[in-house]
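Trainee: need a structure here:
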Amino acid sequence: MKRAAIALLVLLTASCKGDRQDLSAAAPDAASAAATRIEADVRFLADDLLEGREAGTRGHELAALYVAQRLRAIGLSPAGDGGSYYQRVPLLRATRVADGGRLVITRHGASTALTFREQFLPALNYNGGDMAVEAPAVFVGQGVHAPELRHDDFRGVDLRGRIAVLFAGAPASFDPDRRAFHSSTREKLRELSARGAVGAVFVDTDADEARSPWSRAMQAWDKPGMCLRREASPLAGRAADGGGIDTFPQLRVVAHVSAAAADAVLAGDGRSAAQLFRAAKDGTLKPFALPGTIALAARTAIVPVTSRNVVARLPGSDRALASEHVLFSAHLDHVGIGAPVDGDRIYNGALDNALGVAVMLEAARQLAALPRQPKRSLLFVALTAEEKGLLGAEWYARHPTVARGSLVANVNMDMPMLLVPTDDIVPVGLSHSTLEPLVRRAAKEVGVALSPDPFPEQTIFVRSDQYAFIRAGIPAVYLTAGTDATHARDDASLAMQVFLRDHYHQPSDDVTQPIQYPDAARLARLNARIGALIGDAAQRPAWHRGDFFGERFGRTATPAPTSAQ
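Mentor: Okay, the predicted model is just below:
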């Protein structure tokens, strides 16, 4: 099997260099060849041989080898650790152990134990194998502290030594940027930990489970998760303790409860879970103490593992600007082998995200074939462990393999749902920075329209790898599939919704999906043109003055333009 894989690598990479071309247009033959190359990459990366490409597994290592050799054949230089194409990413892998999970509600002298899997699941715990806590509980709405919007779900309650009970999301009245930021589980856990909570219970709603059914959580209850692992740092004088990074150890146990069991947890002031959720979204809910106590317990098997980012560089043509870098990213991992669905246990991840990686590889090929390279250098990074919480991107943002501060922009590709032919793409995050005019110019030159995010409620701007770079202060844009169908018979938005409902993170996300490879070739050309424009721009991209993410994480620049995405 290993020899067969290597032979296939040779066949697929032997002819990856193409004729030099203008990125703003593509002749029919060139576009067809690009579509064929992208399809070939997807078919390899989403093959059963790679076993779903889960971070830290043999399948992911084979995928990383393939991408590294594709980048080498294209002509890009290694830009990983020690002159290689790889950056080592240290991780902890945690797996739930069923017989250690417990959630018991004690009120008015009676106890109610929820059923493991069917009604609740402990979150993965990276701080200890056996953890337990029993304490009074406080309901804190959606766990949002946004003083600039005069909203505080913690007003008037003391969380010290208590268990926080909360919903996901953020109030509907928030603008999309703040709603995205405050919907982040990481930010919620940070707020709870800072206020002295010792545990947390996230309660699902019917709306949550319409997007991600509880049955999927039950199906994947024993799937491992990961966090970044601390290692020795001679420069910082820190010893290696092997512990997790950003794991909030003060929260001894965190659990998730199904919508069907929500009323059992939230009973206390006469309102149903549905009524409380409506009040939380409306911003009219006041936090309150729940009667009695909640006991939580979790048992977790924890082991250290290692995975790899793949990193390559196309040097810039300008002596001064070549020290700056435009970073293209796409996550290489998927979710691996899991519970069988119709007899299939391999979760191939064709759209998520073999297609994104293939588009990035084609953009790299086109940029490498230009008669003159962009003035700034270009980095191409196939990231690991996105499915585990953007971990490969987080590690690279913290430990870049190029000079710290030299990253000027990120162009990310993740799960482009190219399921019907369209005339547009969606550039998520376009309005935040001075990347906007460059993206608009590139789209005009390539001949593709730009459309707004069709699902802003899903807050995808903080749910893919670009967010790790945004948190490091780097302006970013995330390109995904459009919604303007070329043919009247097609409905692109409906096709996306069906994919998310029936195929996302399922074995059926494979090459039998109706992937529109000509649209993928156009998307690669757009990526390449955007990268070339950023690379040649007189000024580094910067956040617009007053932008929420720019104010929180980065440096500001010009006032935001009046045009909307």
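
Trainee: contacts and neighbour counts: CA atoms only from here.
Mentor: OK.

Trainee: just the helices in the stretch 251-400 of the chain please.
Mentor: 262-266, 273-282, 356-368, 391-398 (DSSP state H, counting those that start in this stretch).

Trainee: following up with a second sequence; could you model it the same way so I can compare the two?
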Amino acid sequence: MFIKNHSIYLLSVLLVLSCTSESEKLESALQSISVQDIQARIETLASDDFAGRAPSTPGEVKTINYLAQQFKEIGLKPGNGESYFQEVSLIKIYADKSMVFNISNGKKKLSPEFAKEFIGGTPQIGDYIMVDNSEIVFVGYGINAPEYGWNDYEGLDVKGKTVLMLINDPGYATSDSTLFEGRTMSLYGRWTYKFEEAARQGATAAIIIHETGAAAYPWGVVQNSWYDSKLYLEDNMFLKSDLQLQSWVTTECAQKLFDLAGVNYNEISVSASKRGFKPVKMNVTASVSIKNKVEYAKSNNVAAVWPGKDKSDEYLIYTAHWDHFGVNPAFEGDSVLNGAVDNATGTAALLEIAEAFTKLAKQQDRSVLFLAVTCEEQGLLGSEFYAKNPLFPLEKTVGVVNIDALNILGKTKDMTITGMGKSNLDHYAVSVLEKYGRYAAPDPMPEKGGYFRSDHISFVNAGVQALYLSRGVDNVEHGKKWGMEQTEKWIVENYHKPSDNYEPEKWDFEGMIEDLKIYFEVGYLISNAK
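Mentor: Below is the predicted model:
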């Protein structure tokens, strides 16, 4: 009995000593993560001097040079040979705000007002783009998903036609858990997928009907994203397609279109979410002419490496997008979209975490790549480019930790794993959160499709394990209901608007700092995992 108890005692002591030793290894690193540092870095990145950090602008030059200089001063090596930059070749297509978009039934005509009722542009590079009396077909949700037994295009030839479709997917519309992923938006609910599928099907034009709940953001977000210009990777699928127009219309405009066609909008929208739905020929046509202005542009991902020790040829990647929307004169008064929360905070986090790794008492086993990507706001283009053109082999990339918008509302009991259960990296986050007396929670608003709206998904699509860990909502002081309400309030009032400013007098940094330490410790565990 004595020997047994003594053995248990010795094991307990060894465990305590092991934990103590591990804590000592991390102590200097964790102490380096400070309110003063993160504030200074966010303030710089979100300043008017950086002009909203739009790709391929003077604001980009200032942003990427600042990041490269910071990484260099911290002590990280360039991630691309002798350079901190990975050049991304782009096509920039400006919106033709004078374009005339007409919908006709032969007797009456509907001409929606640009930006107010409809918005969009061409993905093609010709000087003059024309769609002439293209037959409009309502294709429900515009989805072809064999694994779900769903094909809105079945038996339909849309070559030369304009496809009209709803945003999100039937699971969201019906809350039916047997359809797609129920209320959780699937890949097929994303606007990017819908335009791509329309192109694959051979359509001439595509129109998405906006609805705030289903899209997960108000019309103003769509306006801002499409009002000035759109960026595409130089090698993109649309150039090889016949798709001449990508566009959105408001719900109100869609109702007018359906009235013009003599079709009941509400009834047909409901039927589109049921199995067996058949496309509806609207007996109206779409016409548009676009004077195209195209530029070939360059942007940059910023890459910096902290080398590992025993497994230095293997990599953990931390990602955050540095870009935002620049300056938009359509906003009266303050027209600079500084993107303080989205995503100056996440970009500053890369610098904080990088510095913490340099303070470790013992170097981690694997190398850590800090990757600040461009063009997330344009459709995850920077991360897509990296995944197709990796600086380090993807088969040697053990995982990705993505950071997109930090917590400004104070300490929470939880942190969110968006896409919880989809990655084998989840348990690292769960373990670290438990150490801090906190818990991991799934996305509280899965209907918004967050899993498909940030840069980790580019790596997932390339077969790399990725963890999208983000701020929690279960506020320590005010509770979960308050946290949800405040998060939703912030989205409505500030998301992709000039009001997303750095406001230290309003922000609570205590939760942000603890979250940063958790991000660091999660990466530390992954970088040393056996």
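
Trainee: related to what we said a few turns ago, need the helices of the stretch 251-400 of the first structure in TSV with distance to Met218 of the first structure and mean neighbour count, can you?
Mentor: Formatted as TSV, the helices of the stretch 251-400 of the first structure follow (distance: least, CA to CA, whole Å; neighbours: other CA atoms under 10 Å):
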stretch	distance to Met218 of the first structure	mean neighbour count
helix 262-266	16	19
helix 273-282	21	18
helix 356-368	28	27
helix 391-398	24	23
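
Trainee: ok, which of the ones you listed comes nearest Thr95 of the first structure?
Mentor: Smallest distance to Thr95 of the first structure across the helices of the stretch 251-400 of the first structure (CA to CA): 16.9 Å, for helix 391-398.

Trainee: what lies in contact with the closest one?
Mentor: When contacts are defined by CA atoms under 8 Å, 6 or more residues apart in numbering, helix 391-398 of the first structure is touched by residues 89, 227-228, 308-309, 383-386, 465-466, 468-469, 472.

Trainee: what residues in the second structure pair up with the longest strand along the first structure?
Mentor: Across the first structure, the strand with the greatest residue count (assigned by DSSP state E) is strand 288-314. Under TM-score structural alignment, the match for strand 288-314 of the first structure in the second structure covers residues 280-306.

Trainee: so what's the gap between the matching stretch and the chain middle?
Mentor: Here the centre of mass of C-alpha atoms in stretch 280-306 of the second structure, compared against the chain's by CA atoms, centre = their mean, to the nearest Å, lies 17 Å away.

Trainee: same question for stretch 468-486 of the first structure.
Mentor: So, by CA atoms, centre = their mean, the centroid of stretch 468-486 of the first structure is 11 Å from its chain's centroid.

Trainee: okay, buried residues for it please.
Mentor: Residues of stretch 468-486 of the first structure classed as buried by neighbour count (16 or more other CA atoms under 10 Å): 468-485.

Trainee: with stretch 165-177 of the first structure instead?
Mentor: Neighbour counts using 16+ other CA under 10 Å place 165-171, 174, 176-177 of stretch 165-177 of the first structure among the buried residues.

Trainee: Lys109 of the second structure and Asn133 touch, don't they?
Mentor: No: contact status for Lys109 of the second structure versus Asn133: not in contact, 11.8 Å apart, counting by CA atoms under 8 Å.

Trainee: with neighbour numbers in mind, choose between these two.
Mentor: Counting neighbours by other CA atoms under 10 Å for Lys109 of the second structure and for Asn133 shows that Asn133 has the greater number, 19 against 15.

Trainee: ok, back up a step: so the longest strand of the first structure versus helix 391-398, what angle?
Mentor: 70 degrees (axes from the mean of the first three to the mean of the last three CA atoms, to 10 degrees).

Trainee: give me the mean deviation of the lengthiest helix in the first structure from the second structure.
Mentor: In the first structure, assigned by DSSP state H, the helix with the most residues is helix 517-536. When the second structure is overlaid, helix 517-536 of the first structure sits 1.5 Å from its aligned residues on average, using mean CA distance after the TM-score superposition for the first structure.

Trainee: which part of the second structure lines up with that helix?
Mentor: Against the second structure, the aligned range for helix 517-536 of the first structure is residues 509-528 (TM-score structural alignment).

Trainee: can you name the residues in contact with that stretch?
Mentor: Identification of contacts with stretch 509-528 of the second structure by CA under 8 Å, 6+ apart yields 30, 33-35, 315-316, 349, 352-353, 356-357, 364-368, 398-399, 401, 406-412, 415, 428-429, 432-433, 469, 471.

Trainee: same check, this time on stretch 162-178 of the second structure
Mentor: Contacting residues not belonging to stretch 162-178 of the second structure are listed as 134-142, 179-186, 188-191, 198, 203-211, 214-215, 269, 272-274, 285-286, 447 [CA under 8 Å, 6+ apart].
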